[in-house]
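> quick one, what's the 3D model for this:
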Amino acid sequence: MPTAIFERQDQARMRTWMLIGVFALVVAGLLFLVNTLLLFMVHPQFLPGLSAPSGQPAQLSEGIADARGLMTGFSLVLLALMGGAMLRMVLRLRSGGRVIAQDLGGEPVKADSDDPGERRLRNVVEEMALAAGVITPGVYVLREEPGINAFAAGLTPADSVVAVTRGALDKLTRDELQGVVAHEIGHIVNGDTRLNSWLLAIVHGLEAVAIQGTIYMSVPRHGRGSHRRAPGVTRDRDPHGAGTLAFGVSMYLLGLLGVFCSRLVKAAIVRQREWLADAAAMQYARYPEGLAGALKKVAAGRRLGSALLASRRQEVSHMLFAPGLGFADAILPLLSTHPPVEERISALEPRYRSWELDDVRQRMNELMQQRQAERQRGEPDIAADAMEDTGDESRVPSALRGGPLNDAVLLSTLAAAGQAETLGLRRNRAELVGVARPLHDAATDPARVRSLAVYLLLADDVEARRRQLEEVTATLGDAVHADVVALLAEYGRLPTPAHRLPLLELALPVLTDLPEAHRARLLAAVGRLLRCNGGPRDVHEYAVSRLLQLQLMGDNGGDAGEPMPMHACMDEAALVLGLLASHGCPEDPEGAYQAGMAAMLVPSPPSRQVPDAWIVPMTRALNTLAALDADGRQNLTRGLAAAAAHAGEVSVAEAELLRVIVVALHLPVPLILPTDAMSGVSGEASAEAE
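Down below sits the predicted model:
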């Protein structure tokens, strides 16, 4: 099902709009009930005689007209209250998924962590992101949470994070942890993290009504102290504050009713997305026993196996890998945000029986003791564990390994986005990091990763490089300047073209974990470095700078907006395809372009036009194409695959341009390396070993 990923992303977007529609209906119902309450508080004489046979309807109409101004004003206040609460939450969430992780007590996992479990987690997240073809998300651990749980959060793949509890690190094997992480990566790929963020904001807005009700309930009801009365209720009408108390209780109950309705809708939507994420986990990890094993350990802990201790666990319950509310999840099944754990296990292992859980508990306790001893020793070295072989390397798509290309190979990697084979992934990752040791160490060291990013943009011209190093001192300081010079001296030369993309891919997750001020200064320095060399002038400089912008600041030109069909942005698609054809097949760019258009089933394709100053138009085109609907994105992906395969191999420039395109369009496509990349990497690694 090559279009499955794109369809699921569109479904998530449609469900977001459906959710907003349901929210509007709930708000309208709340306004009606609150205004009815206000009417009877201002005109209590209507309460006992609504069913009176004569005169009452006319009096009621007069009462409504009399209270119309009050009801309108209070409705606006209530809308502002809910809208303001939603807006505050949305603004917080725009800072990225790390905000939610930090609210729950999460801490970032550093690349140089001395905790073996955390290093294992970071390696697994990188592997699953590589398998799914998404930007590696930030990695967080909830160190005070003993239950087995995890979540993904973020408005876009660029600002997403994956957070895992300490209990999961201590109680799960590597394969089980891989299944859990693959499930969370599936949420990112399917667009669920954006949907979940809107759910969080909407429930927060409705809870504001209940909170306002508690304010009215808590004000003094006796004496002369300054206290807030219900709208339209004067001291003469309510000398003891009873009306204000009643109004507060009513608002509180109405707010709870709104929250209940929203959570009911939330649970119905999220339960279906959990099944999809389980299916995605099997695609990425290729080992259903791992995910099933993790769920068995959750079930072995009964209702507390995945429970969270954090005070804000209710807010994020819909984001979690497994139910996080403990026994509260069993009270109202309709409000449960997850399918029953036993049903999820049975879907993965049809022969599962509950009596297996006794053995699971015993093995889990033994593993916890091993993990505790492991932490005390600070061993083993997880680098070897992360790179061990898991199968036949021939099962890895040759597009990932740098082998010869054809339509079938690229279509299995590009057109079947998000479904790439991952058997042998760890060996492929080992080869990927087999570049020269000084560069690899710098790319994975938080203290040196900015130096590596600068190093990738240094000019070949000696004079231009001297000016660039001066800019490094001015923007990033003497320490980074000295480290860049040390890299040059240690490695002896600039990185080979085939190594630049793998090095950047290794560095991006580490760069994402840097403080925001450091990331902003790095991007400013990148701009100044390129201007020193009159750039960005070529694909390499554009690719590095644009990937840094997309990863570090989520700079994709804003919200993509409503999905658009391909015919609405054919000019932009033609520009992107034409540029890819020109750089990937310079000996026959027209042939590559026409092959791409034919794969997209365009009957009368526009002529290929590639402007000399292509960088700004390319960025604008990608921003527009980010709004393509599922069919349009699938067609564009097929066109890219056909154009790239036309020459029979992937050049360095083509690989870099492809990476920018798939990241900018949020296409879940694994990293595609230049055809000669792996041979160069392996050769250099062998030379170092000697």
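> please count neighbours and contacts with C-alpha atoms only from this point.
Will do.
> residue closest to the middle of the chain?
Centrality entry for the chain: nearest residue to the mean C-alpha point is S160, 3.2 Å, by C-alpha atoms, centre = their mean.
> thinking it is in contact with F151, fair?
No - using C-alpha atoms under 8 Å, S160 and F151 do not qualify as a contacting pair, with a distance of 10.4 Å.
> leaving out sequence neighbours, find the closest residue to the residue nearest to the centre of the chain.
Closest residue to S160 in three dimensions, ignoring its sequence neighbours and counting by C-alpha to C-alpha, 6 or more residues apart in numbering: G154, at 4.1 Å.
> that neighbour: how many residues sit nearby?
Using other C-alpha atoms under 10 Å as the criterion, G154 is surrounded by 28 other residues.
> could you check how far it is from I185?
G154 sits 12 Å away from I185, taking C-alpha to C-alpha, to the nearest Å as the criterion.
> list the residues that contact both of those two?
With contacts taken as C-alpha atoms under 8 Å, 6 or more residues apart in numbering, not a single residue reaches both G154 and I185.
> show me where the stretch 151-300 of the chain has its helices.
Using DSSP state H, counting those that start in this stretch, the helices assigned to the stretch 151-300 of the chain run over residues 166-171, 174-190, 192-218, 242-285, 288-300.
> just checking, what packs against the last one?
I take that to be helix 288-300. For helix 288-300, the contact count by 3 or more C-alpha pairs under 8 Å, 6 or more residues apart in numbering; DSSP states H and E identifies helix 174-190, helix 242-285, helix 341-348, helix 357-377 as packing neighbours.
> again, only using 6 Å
With contacts taken as 3 or more C-alpha pairs under 6 Å, 6 or more residues apart in numbering; DSSP states H and E, helix 288-300 sits against helix 174-190.
> give me every residue that touches A129.
Listed by C-alpha atoms under 6 Å, 6 or more residues apart in numbering, the contact set of A129 reads T136.
> tilt between the strand or helix carrying it and helix 242-285?
Assigned by DSSP states H and E, A129 belongs to helix 116-132. For the pair helix 116-132 and helix 242-285, the angle between their directions (axes from the mean of the first three to the mean of the last three C-alpha atoms, to 10 degrees) equals 70 degrees.
> now do helix 116-132: distance to the chain's middle.
Using C-alpha atoms, centre = their mean, to the nearest Å, the mean C-alpha position of helix 116-132 is found 15 Å from that of the whole chain.
> Proceed likewise with the subsequent sequence, for comparison:
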Amino acid sequence: MKRILLFILTNLLVMLTIGIILSVFGIGSYINESGGINFTSLLIFSGIVGFTGALISLAMSRWMAKRMMNVHVLKPEDNLSHGERQLVEMVHRLSQAAGMMHMPEVGIYESKEVNAFATGPSKKRSLVAVSTATLTELDADAVEGIIGHEVAHIVNGDMVTMTLLQGVVNTFVVFLSRIAAWAVSRVVKEDIAPIVHFIAVIVFQIVFSILGSMVVLAYSRHREFHADAGGAHLAGKDKMIHALRGLQAYTSRMKDSEQNAISTLQINGKKRSALFSTHPDLEERIRRLQA
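Below is the predicted model of the structure:
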């Protein structure tokens, strides 16, 4: 969940920055001399800004994850502990079984939450990171199921597909926000219209980005079922189900503490937050694997 939200936030900030810079320098002007909108110019401008924001976010994804989560990368040639070497070997074994030619970077980071994630701009530049709590709270079979799930994300190209989807969503966000801002600027005094238009663009872009994130998060939930299937194929269905059951048990143990929000392979069970969840319900995922 943290990785996905970090990607969306980075994308929004990059997109806003690019849009502001281009607007300040008058690049991609879409308002014609009569005060109307040139929809073709606006659509081209929106596509450039939208996809640039998504692609830059993808390119920065691995670097950002390492910095934000303080990931310690484990290199096979380093003097690793027994547990660290086992983790690296497990990731490499499952990656090879998935047909990957380039092994992902493997990392560990300090956290009291059971959590793991895979990220990176491509299969050649991917990262699988696991929290310390995952290694202490879950047994080896459950960890293998989780690793298989994360490797499946890389093999399935989920980050690239999400980036393309985010680019399309961004394009509509930029396009619609400027039309809405133009409409608002038309009903205010002419002398303050440019300032109102500038501020309205930023406000509408943030609002529409939040709405657009629902589409991206819906895809995120959909792709988890495919990653579960991939994890079952790589690590074994029993281990994948065991991993999900282990996460359920951990969630139950932590339900009365501040650690209730587990960031990997599960969602907050409250139905009202489902639209903003990155993962589907654990029981539904287990049911699908069993079927």
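> before we move on, the earlier item: V201 of the second structure versus the equivalent of the residue nearest to S160 of the first structure over in the second structure, what's the distance?
In the superposition onto the second structure, G154 of the first structure corresponds to G120 when matched by TM-score structural alignment. For G120 of the second structure, the distance to V201 of the second structure (C-alpha to C-alpha) stands at 31 Å.
> ditto for A98 of the second structure
Taking C-alpha to C-alpha as the measure, A98 of the second structure and V201 of the second structure are separated by 45 Å.
> who has more neighbours out of these two?
Comparing A98 of the second structure with V201 by other C-alpha under 10 Å, the one with more neighbours is V201, at 25 against 18.
> quick check: the more buried one touching I179?
No - in this structure, V201 of the second structure sits apart from I179 without contact. The criterion is C-alpha atoms under 6 Å, and the distance is 8.6 Å.
> give me the element A655 of the first structure is part of.
Here A655 of the first structure, judged by DSSP H and E, is contained in helix 652-664.
> now find how far off-centre that helix is within its chain.
Centroid separation for helix 652-664 of the first structure versus its chain: 20 Å, with C-alpha atoms, centre = their mean.
> mind listing what's buried in the helix or strand just after it?
Moving toward the C-terminus from helix 652-664 of the first structure, the next helix or strand (DSSP H and E) is helix 677-689. The neighbour-count check on helix 677-689 of the first structure (16 or more other C-alpha atoms under 10 Å) flags 677-682, 684-685 as buried.
> cool, stretch 266-284 of the second structure as well?
Along stretch 266-284 of the second structure, these residues count as buried under the neighbour rule (16+ other C-alpha under 10 Å): 266-268, 274, 276-282.
> save those as CSV, and put in distance to I206 of the second structure and secondary structure too.
Supplementary listing: those in CSV, determined by distance: C-alpha to C-alpha, whole Å; DSSP: H, G, I helix; E, B strand; the rest coil:
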residue, distance to I206 of the second structure, secondary structure
Q266, 27, coil
I267, 24, coil
N268, 24, coil
A274, 20, helix
F276, 16, helix
S277, 19, coil
T278, 19, coil
H279, 23, coil
P280, 25, coil
D281, 28, coil
L282, 31, helix
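> among the residues you listed, which pair sits farthest apart?
Taking every pair in these and measuring C-alpha to C-alpha, the maximum separation is 15.9 Å, between F276 and L282.
> residues in contact with A507 of the first structure?
By C-alpha under 6 Å, 6+ apart, the residues touching A507 of the first structure are A443.
> check the fit of stretch 214-221 of the second structure onto the first structure and give the mean distance.
Average distance between stretch 214-221 of the second structure and its aligned residues in the first structure, after superposition and using mean C-alpha distance after the TM-score superposition for the first structure, equals 3.0 Å.
> please apply the same query to stretch 83-94 of the second structure.
Average distance between stretch 83-94 of the second structure and its aligned residues in the first structure, after superposition and using mean C-alpha distance after the TM-score superposition for the first structure, equals 1.6 Å.
> residue in the first structure paired with D158 of the second structure?
With TM-score structural alignment as the criterion, D158 of the second structure lines up with D192 in the first structure.
> what about that match, how many residues nearby?
Here the neighbour count serves as a burial measure; for D192 of the first structure (other C-alpha under 10 Å) it reads 32.
> chain neighbours aside, what residue packs nearest to it?
A12 (6.1 Å).
> what lines up with the one you found in the second structure?
With TM-score structural alignment as the criterion, A12 of the first structure lines up with no residue in the second structure and falls in a gap.
> quick one: buried residues of whichever helix or strand A12 of the first structure is part of?
Under DSSP H and E, the secondary-structure element containing A12 of the first structure is helix 4-42. The neighbour-count check on helix 4-42 of the first structure (16+ other C-alpha under 10 Å) flags 4-13, 16, 19, 23, 26-27, 30-31, 34-35, 37-42 as buried.
> skipping its backbone neighbours, what lies nearest R263 of the first structure in space?
What sits nearest to R263 of the first structure in space, not counting adjacent residues and going by C-alpha to C-alpha, 6+ apart, is L335, at 6.3 Å.
> for that neighbour, give its distance to L200 of the first structure.
Here the criterion is C-alpha to C-alpha. By it, L335 of the first structure lies 15 Å from L200 of the first structure.
> could you do K266 of the first structure as well?
Relative to L200 of the first structure, and taking C-alpha to C-alpha, K266 of the first structure is found at 9 Å.
> thought the match of G154 of the first structure was touching M64?
No - contact criterion C-alpha under 6 Å: G120 of the second structure and M64 do not qualify, at 9.7 Å.
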